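K.L.:
predicted model follows, preceded by the sequence.
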Amino acid sequence: MENAELGDLTGRARQAVLLSREGASPVQVAAADHLLEQNPFGPAALFTDIDPTAAAIAAAHWLAAAAEVTVEATGHSPTAVLFEADNIEALPHETPTHVLELLESGTSPYDAVTGLVRHALHIADGLLPDPAGLREQLEDIDDTLAQHTGPDTDPEDTGLRLTPLDPKRPAPDLLEDLLAGIHGCWLLHDEYDELDDEDDFGDDEDRDDDEQDGQQHDRGRNDFAHLVREAAAAHRNRLI
């Protein structure tokens, strides 16, 4: 484990990527950031070569950059883009949206991610780390339950999640959700770019439709990745 914390993921230390830890090595965060710079949508190496908490910290930074680019293209607020993207393709939008809300409030990617992972690990250990927060959740859903439940309602249908993450693997689960959020940002960005792409190809009647669609997809994805890299670089201090 100590080797993994220092950035050495060779041999037995590589097994550490299967674990969720409350903290993260700056070396590992930097390595994850470098991988995302190469591929802002998230290369497979994030899951095999990087500690998942560190990878999620870097992914939170890149999600914020992707949201910023999408906001500029669509006019939606940063915390609304993934709800809109969910209308295009079903996404696990709740957790990445919560992370965006935390970052919007000034929380660092490190604190946002480690706080969520720590909370889930405590739940897995049978602890309730935030009783006051749970009380607020119960108060918020009380009216909803009264409206949509009755004496014949199955209790399992009204269960309340104590953590948005899988408590058995919170850091990898969070990483997956954050990368899904980046994908969602691209979906919405691409939706708004679609009309411009159609205009660009509209005069070429001889172009095969499949070829046109493929080129639009590749160009839109590459352009989006370029813009996200610029946004991430402009806010590098957010990650450091």
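P.N.:
Yep, that arrived.
K.L.:
okay, CA-based contacts and neighbour counts for the rest of this
P.N.:
OK.
K.L.:
show me the contacts for the residue nearest to residue 15 when sequence neighbours are not counted.
P.N.:
Using CA to CA, 6 or more residues apart in numbering and skipping residues adjacent in sequence, the residue nearest residue 15 is residue 9, 7.9 Å away. The neighbours of residue 9, taking CA atoms under 8 Å, 6 or more residues apart in numbering as the test, are 3, 15-16, 49-50.
K.L.:
from residue 182, how far out is residue 9?
P.N.:
Distance, residue 9 to residue 182, using CA to CA, to the nearest Å: 26 Å.
K.L.:
before we move on, the earlier item: select from the contacts of residue 9 the one having the most neighbours.
P.N.:
residue 50 (28 neighbours; other CA atoms under 10 Å).
K.L.:
next, name the residue at the spatial heart of the protein.
P.N.:
With distances taken as CA atoms, centre = their mean, the residue of the chain nearest its centroid is residue 178 (1.3 Å).
K.L.:
tell me which element it is part of?
P.N.:
helix 170-201 (DSSP states H and E).
K.L.:
next one: that helix to chain centre, how far?
P.N.:
In terms of CA atoms, centre = their mean, to the nearest Å, the centre of helix 170-201 is set 11 Å apart from its chain centre.
K.L.:
continuing past it, what's the next helix or strand?
P.N.:
helix 209-234.
K.L.:
what angle do that next one and helix 170-201 make?
P.N.:
If you take axes from the mean of the first three to the mean of the last three CA atoms, to 10 degrees, helix 209-234 sits at 120 degrees to helix 170-201.
K.L.:
would you mind pulling up the elements that helix 209-234 packs against?
P.N.:
helix 52-74, helix 170-201 (3 or more CA pairs under 8 Å, 6 or more residues apart in numbering; DSSP states H and E).
K.L.:
tell me which residues in that helix are buried?
P.N.:
216, 220-221, 224-225, 227-232 (16 or more other CA atoms under 10 Å).
K.L.:
and the comparison structure, right after this:
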Amino acid sequence: MTRYAYEPGSGALVASWGTGQGDVAQTIATLPRAVEPKIALALAAALTKLSGYQWRTYTHPASAAGDPELPGSVAWHRAEERNRFDQVEGAVRDPNLPDEDGLMAISYSVVEEAAHRVGRAAHLIGDAKLMDLLVAEVRTEQAAIESAELGDLSGRSRQAVELSRADISPVQVYAADSLLHADPLATIDRFTDIDPAAAAVAAARWLHLAAQVAAEAADVHPVHVVVEADNLEALQVETPTLVLERLSAGESPTGVVVDLIADALAAAEGRVRDPARIVEAAEAIERRMRGEELDEEGLTALTDEFRISHLDPARPAIDLLEDLLAAIHGCRLLYCETYESGFEDAVRAAGDDQSTPLL
């Protein structure tokens, strides 16, 4: 999301956002000198909160939660929040204010209410020129979100590369797939202008191809190549192996990636998407505890295996992308135990020969 700050010396109201390679800042307004610092800070905080709620409609789209036409459902609530974008400008210009009795209407929509808070802070300042600049700013922010939804991550929309979305842009997937076709060993630094969830979909496909090439060279099953490569260089084994298992079972890269990211996003909110999986994992640990004589160190190692999410809930898409790209590198290490070179060409040839569905 875009963060806003107040610079007391100049009175500047500054917007900043990440690009995957550092942050960009832009002065959007200069506040009148008479404005109290606490009012200026309240305005900056309100703008930041509004941006956060609006970008949440990008990371948590209705399309990832079921039927938005079903009243009261999660998808319906998400669609309602996204539809409130049309009310933001009006709420900023004409916010709900306390009446004579000190009572004030509060919107049920977090997006709309955040816009009213921006408007109330601006109302305290009472500067018409500033109001126009704030309206222009919220329009710019909404346009950035709309561009990101369409797969265009240029300009301010580029901050989406630091977010994890529970849905996939086909445009971004095919851009990442083309990048990996050109360089199957591309590192995370090459994906700083591509949505990480979409890039993870392409990386999952290319890991599947790389695993087949490495497996043939090393005479092991493709699902086990990351485990074998871990003997040559330390790798994150669990998540890439899980991805390979599910792809080998016939799931699509998109289905696997979306599911893993959705688990992590739920965990970040203190929820569990699949309680049955957690119960099953806990029961497996309990069975092992009952069936084995474990010292304290062994018990700690066993319980450390218990995970609500396979990915870091704070950055799931990037975490997954990093693991998948590292696993492709691991496949190359395993391949080079048999052949000195030719890995990239072999993987490209496998990709050209197989029409593995991405979406």
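P.N.:
Cool, the structure landed. Fair warning: this is a prediction, and the values are worked out from it, not measured in the lab.
K.L.:
got a TM-score for the two of them?
P.N.:
Comparison of the two superposed chains (TM-score structural alignment, normalised by the length of structure 1) gives a TM-score of 0.82, and 213 aligned residues with a CA RMSD of 2.1 Å.
K.L.:
which position in structure 2 aligns with the residue nearest to the centre of structure 1?
P.N.:
Matched to structure 2 by TM-score structural alignment, residue 178 of structure 1 sits across from residue 324.
K.L.:
so how far is residue 335 of structure 2 from that match?
P.N.:
Using CA to CA, residue 324 of structure 2 is found at 17 Å from residue 335 of structure 2.
K.L.:
packed most tightly, which of the helices and strands packed on helix 209-234 of structure 1 would that be?
P.N.:
Among those, judged by mean count of other CA atoms under 10 Å, the one packed with the most neighbours on average is helix 52-74 (a mean of 27).
K.L.:
that one vs structure 2, average distance?
P.N.:
Here helix 52-74 of structure 1, set against structure 2 after superposition, deviates by a mean of 0.6 Å using mean CA distance after the TM-score superposition for structure 1.
K.L.:
what's the matching range in structure 2 for that helix?
P.N.:
The aligned range for helix 52-74 of structure 1 is 196-218, by TM-score structural alignment.
K.L.:
how about the helices of the stretch 101-250 of structure 2, start to end?
P.N.:
Per DSSP state H, counting those that start in this stretch, the stretch 101-250 of structure 2 carries helices over the ranges 110-125, 128-149, 170-182, 196-218, 225-229, 238-248.
K.L.:
and residue 11 of structure 1, what's its match in structure 2?
P.N.:
In structure 2, residue 11 of structure 1 lands on residue 155 (TM-score structural alignment).
K.L.:
quick check: chain neighbours aside, which residue is closest to its match?
P.N.:
residue 144 (7.7 Å).
K.L.:
burial check on the one you found, number of neighbours?
P.N.:
21.
K.L.:
any idea how far residue 122 of structure 2 is from it?
P.N.:
From residue 144 of structure 2 to residue 122 of structure 2 the distance is 23 Å (CA to CA).
K.L.:
quick one: which helix or strand includes residue 15 of structure 2?
P.N.:
Going by DSSP H and E, residue 15 of structure 2 is part of strand 12-18.
K.L.:
the next helix or strand along the chain from that strand - contacts with which helices or strands?
P.N.:
Sequence-wise, the next helix or strand downstream of strand 12-18 of structure 2 (DSSP H and E) is strand 23-30. On a contact count with 3+ CA pairs under 8 Å, 6+ apart, strand 23-30 of structure 2 meets strand 12-18, helix 128-149.
K.L.:
what range does the first one cover in structure 1?
P.N.:
Pointing back at strand 12-18 of structure 2 there. So strand 12-18 of structure 2 is aligned with nothing, judged by TM-score structural alignment.
K.L.:
what are the buried residues along that strand?
P.N.:
12-18.
K.L.:
alignment lookup: residue 228 of structure 1 to structure 2.
P.N.:
Checking TM-score structural alignment: residue 228 of structure 1 goes with residue 347.
K.L.:
wait, that match touches residue 209, no?
P.N.:
Yes: with contact defined as CA atoms under 8 Å, residue 347 of structure 2 reaches residue 209; the gap is 6.1 Å.
K.L.:
got JSON lines for the contacts of residue 9 of structure 1, with distance to residue 72 of structure 1 too?
P.N.:
Below are the contacts of residue 9 of structure 1 laid out as JSON lines (distance: CA to CA, whole Å):
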{"residue": "3", "distance to residue 72 of structure 1": "42"}
{"residue": "15", "distance to residue 72 of structure 1": "40"}
{"residue": "16", "distance to residue 72 of structure 1": "38"}
{"residue": "49", "distance to residue 72 of structure 1": "33"}
{"residue": "50", "distance to residue 72 of structure 1": "31"}
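K.L.:
now, those residues that are in strands?
P.N.:
Among those, the subset assigned to strands under DSSP state E is empty.
K.L.:
in structure 1, what range does stretch 241-254 of structure 2 match?
P.N.:
Aligned by TM-score structural alignment, stretch 241-254 of structure 2 corresponds to residues 97-110 of structure 1.
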